[in-house]
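Visitor: could you work out the structure for the sequence below:
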Amino acid sequence: MTAVLGRTTGWLRARDTVVTERMDDPDCDLPTLFRTYAQFPVVNGIVAGWAITYRTEIRPRLTGTQHTLLDIGAGGGDVARSLVRLARRDGITLSVTAIDPDPRAAAYVRSLPAHDGVVYRQCTSSELVEEGAQFDVVISNHVLHHLSAMELGAVLADSEKLTTGIAIHSDIRRTRLGYVLYGAVTALLFRRSFVREDGLISIRRSFLPSELRGVLPSRWRVRSQPFFRTLAIFDSRG
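Guide: Reported below is the predicted structural model:
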């Protein structure tokens, strides 16, 4: 662990866009991938901060009792399900469409019990744009750092077209402290999955707020959030 940290701290001065996550390998071990999806509810519940994002950015914009939300790159769908639960506590029915183009993610969510309020689709955001779909809220979790510059631009443009309200892309903020803490905690709690290895790679690939501002279109803003989070936010109302 010490040796790995010693090598990596230098890399954290800049984004490492060369290294790739094991989950992104189409030939990665499928049972290990499915265990990773199964562990994401715990991991994201600890570090992803969606309860905070819901209260500060999403809830104030839900003025009625029924709303729609799109989760781009939803993976195992745990964030989508958690937002449905949060909204339900406030008396709001949130209908979520959780999309991911990866057939392995689609296979995983098909193995889960049906969840009232969430519909899973194997497709891209661009396909939904072509369908003319629109949603009150568009989100993603830990997606931006996976994308090339061209892919990032496409997802942001799609988000603007797909939302009638707000789009929020939540990602990791690259810090040495976050890297050390994540490595230590996941080494103890998460085994036989890609959670630790890919999480550390994700930190290395993630943006600083200043870096993210430099690649966002003019109508987007950046907000830092506790637990080493950075939000890219677009409000269709300006």
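Visitor: could you use CA atoms for every contact and neighbour count after this?
Guide: OK.
Visitor: quick check: closest non-adjacent residue to G199.
Guide: Of all residues not flanking G199 in the chain, Y182 sits nearest, at 7.8 Å (CA to CA, 6 or more residues apart in numbering).
Visitor: would you agree that neighbour is in contact with L200?
Guide: Yes. With contact defined as CA atoms under 8 Å, Y182 counts as touching L200 (7.4 Å).
Visitor: check the offset of the longest strand seen in the chain from the chain's centre.
Guide: As assigned by DSSP state E, the longest strand anywhere in the chain is strand 163-172. The chain centroid and the centroid of strand 163-172 are separated by 10 Å under CA atoms, centre = their mean, to the nearest Å.
Visitor: could you do stretch 16-33 as well?
Guide: Centre-to-centre, stretch 16-33 and its host chain are 16 Å apart (CA atoms, centre = their mean).
Visitor: just the buried residues of it, please?
Guide: 16, 21-23, 32-33 (16 or more other CA atoms under 10 Å).
Visitor: repeat that for stretch 206-226.
Guide: 206-209, 212-213, 216, 220-222, 224-225.
Visitor: picking up where we left off before, and which of the buried residues of stretch 16-33 is nearest A105?
Guide: Distances from A105 to the buried residues of stretch 16-33, taken as CA to CA, are shortest for L33 (9.1 Å).
Visitor: inside helices: which ones of the buried residues of stretch 16-33?
Guide: Cross-referencing those with the helices (criterion: DSSP state H) gives 32-33 as the overlap.
Visitor: which of the buried residues of stretch 16-33 sit farthest apart?
Guide: D16 and T32 (24.3 Å).
Visitor: and for comparison, fold this next one:
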Amino acid sequence: MRLFTTDRLRSVLLRDRASDAVEEMDLPGCDPGRLERTYAQFALVNRAVAGWRGIYRRRVRPRLTPDTPMTLLDIGCGGGDVPVLLSRWAGRDGLRLDITAIDPDPRASLFATDRHASAGITFRQAAAAELVAEGRRYDFVVSNHVLHHLDGLPGFLAESARLSRGTVIHNDIRRSPAAYALFGAASWVFTGSYIRQDGLTSIRRSFTAAELTAAAPPGWTVARHAPFRNLLLLDTADAGHPEGPPAGG
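Guide: Predicted coordinates:
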């Protein structure tokens, strides 16, 4: 008797991306209390696994100065904890970084605006396409855990490239059985939210480094980042030249 069919084995080993899987928090009718707790718990999850401290030190901080403000856009900011961390680290280093954080979901935007009202960050309910239409441009364009949600990756990447006059950093999960097993073992502590079930779905929906490299347009590069991360990176052609339409919210 065969214990595993080929398709079942591929599923267990996460060989194929589960692009049709749906995260509960993305549904318009999901429980608002659980959703709010999910946004709140994102801060703990991202501090533990998203690796933004290393990204900031290696890819953001070297371009910042104490005198000239640089601008950063966070696309799909969710609960707003990542831009708050970036702003806090820059401030502690005596460096100037003006941050705008956007999310098209009104629930996320409202949570981030209320939770981080004193953080000195411009939060907006908006999609990247709206800022492109406004002619906005930023020295850094970043996202966290956005790529695996997308059905139209090329369009999103084109928008983020148009919004950048410097560096684009899309930080996302790298799919692997080890990531799935470790998150499954550790995430039981996140009760009353969608963190555990949606986190496992996110891993199943996420890209391997090879898949992301194949899906990205020319000019983009994929770098591995611990733990279990892909960084999709672009240095735009006019990096370092501040002229152009104003950035901001």
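Visitor: if we can go back for a sec, the longest strand of structure 1 vs structure 2, average distance?
Guide: Taken against structure 2, strand 163-172 of structure 1 registers an average deviation of 0.4 Å after superposition, with mean CA distance after the TM-score superposition for structure 1.
Visitor: go ahead and name everything in contact with that strand.
Guide: Around strand 163-172 of structure 1, the neighbours that count as contacts under CA atoms under 8 Å, 6 or more residues apart in numbering are 48, 58, 61, 134-145, 159-160, 202-203, 206-207, 228-237.
Visitor: filter these down to the buried ones, PyMOL style.
Guide: Selection of the buried residues among these in PyMOL, burial being defined by 16+ other CA under 10 Å:
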select buried, resi 48+58+134+135+136+137+138+139+140+141+142+143+144+145+159+160+202+203+206+207+228+229+230+231+232+233+234+235+236
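Visitor: which stretches of structure 1 form strands?
Guide: Secondary structure of structure 1 by DSSP E: the strands cover 66-72, 93-99, 118-121, 135-141, 163-172, 220-225, 229-235.
Visitor: mind putting the ones you listed into CSV with distance to A3 of structure 1?
Guide: As requested, the strands of structure 1 are arranged in CSV below (distance: least, CA to CA, whole Å):
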stretch, distance to A3 of structure 1
strand 66-72, 36
strand 93-99, 38
strand 118-121, 41
strand 135-141, 30
strand 163-172, 23
strand 220-225, 30
strand 229-235, 26
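Visitor: and of those, who's closest to G6 of structure 1?
Guide: Per CA to CA, nearest to G6 of structure 1 of these: strand 163-172, 20.6 Å.
Visitor: just want the angle from the closest one to strand 220-225.
Guide: With axes from the mean of the first three to the mean of the last three CA atoms, to 10 degrees as the criterion, the two stretches strand 163-172 of structure 1 and strand 220-225 enclose an angle of 50 degrees.
Visitor: so who does the residue nearest in space to the middle of structure 2 touch?
Guide: Nearest to the mean C-alpha position of structure 2, by CA atoms, centre = their mean, lies N144 at 1.1 Å. Contacts were defined as CA under 8 Å, 6+ apart; by that measure N144 of structure 2 touches 50, 75-77, 82, 170-172.
Visitor: the longest strand of structure 1: which residues count as buried?
Guide: By neighbour count with 16+ other CA under 10 Å, strand 163-172 of structure 1 contains the buried residues 163-172.
Visitor: report the two of these separated the most.
Guide: Distance extremes for the buried residues of strand 163-172 of structure 1: the farthest pair is T164 and I172 at 25.6 Å, using CA to CA.
Visitor: now do the end-to-end distance for stretch 80-97 of structure 1.
Guide: When the termini of stretch 80-97 of structure 1 are compared using CA to CA, to the nearest Å, they are 8 Å apart.
Visitor: and what of stretch 127-135 of structure 1?
Guide: The first and last residues of stretch 127-135 of structure 1 sit 14 Å apart, counting by CA to CA.
Visitor: residue range for it in structure 2?
Guide: Using TM-score structural alignment, the residues of structure 2 aligned to stretch 127-135 of structure 1 are 130-138.
Visitor: and that stretch, how far from the chain's centre?
Guide: Its chain's C-alpha centre and that of stretch 130-138 of structure 2 lie 19 Å apart, by CA atoms, centre = their mean.
Visitor: now that we have the buried residues of stretch 16-33 of structure 1, can you turn them into TSV and tack on distance to V195 of structure 1?
Guide: Putting the buried residues of stretch 16-33 of structure 1 into TSV (distance: CA to CA, whole Å) gives the following:
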residue	distance to V195 of structure 1
D16	18
E21	10
R22	10
M23	9
T32	10
L33	9
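Visitor: and the helices in structure 1, which stretches?
Guide: Secondary structure of structure 1 (DSSP H): helices at 2-11, 30-47, 50-53, 78-89, 103-110, 125-131, 149-162, 176-189, 195-205, 209-213.
Visitor: winner for burial among those?
Guide: helix 195-205 (a mean of 22; mean count of other CA atoms under 10 Å).
Visitor: which one of the buried residues of stretch 206-226 of structure 1 sits closest to T124 of structure 1?
Guide: L216 (20.1 Å).
Visitor: good, wrapping up.
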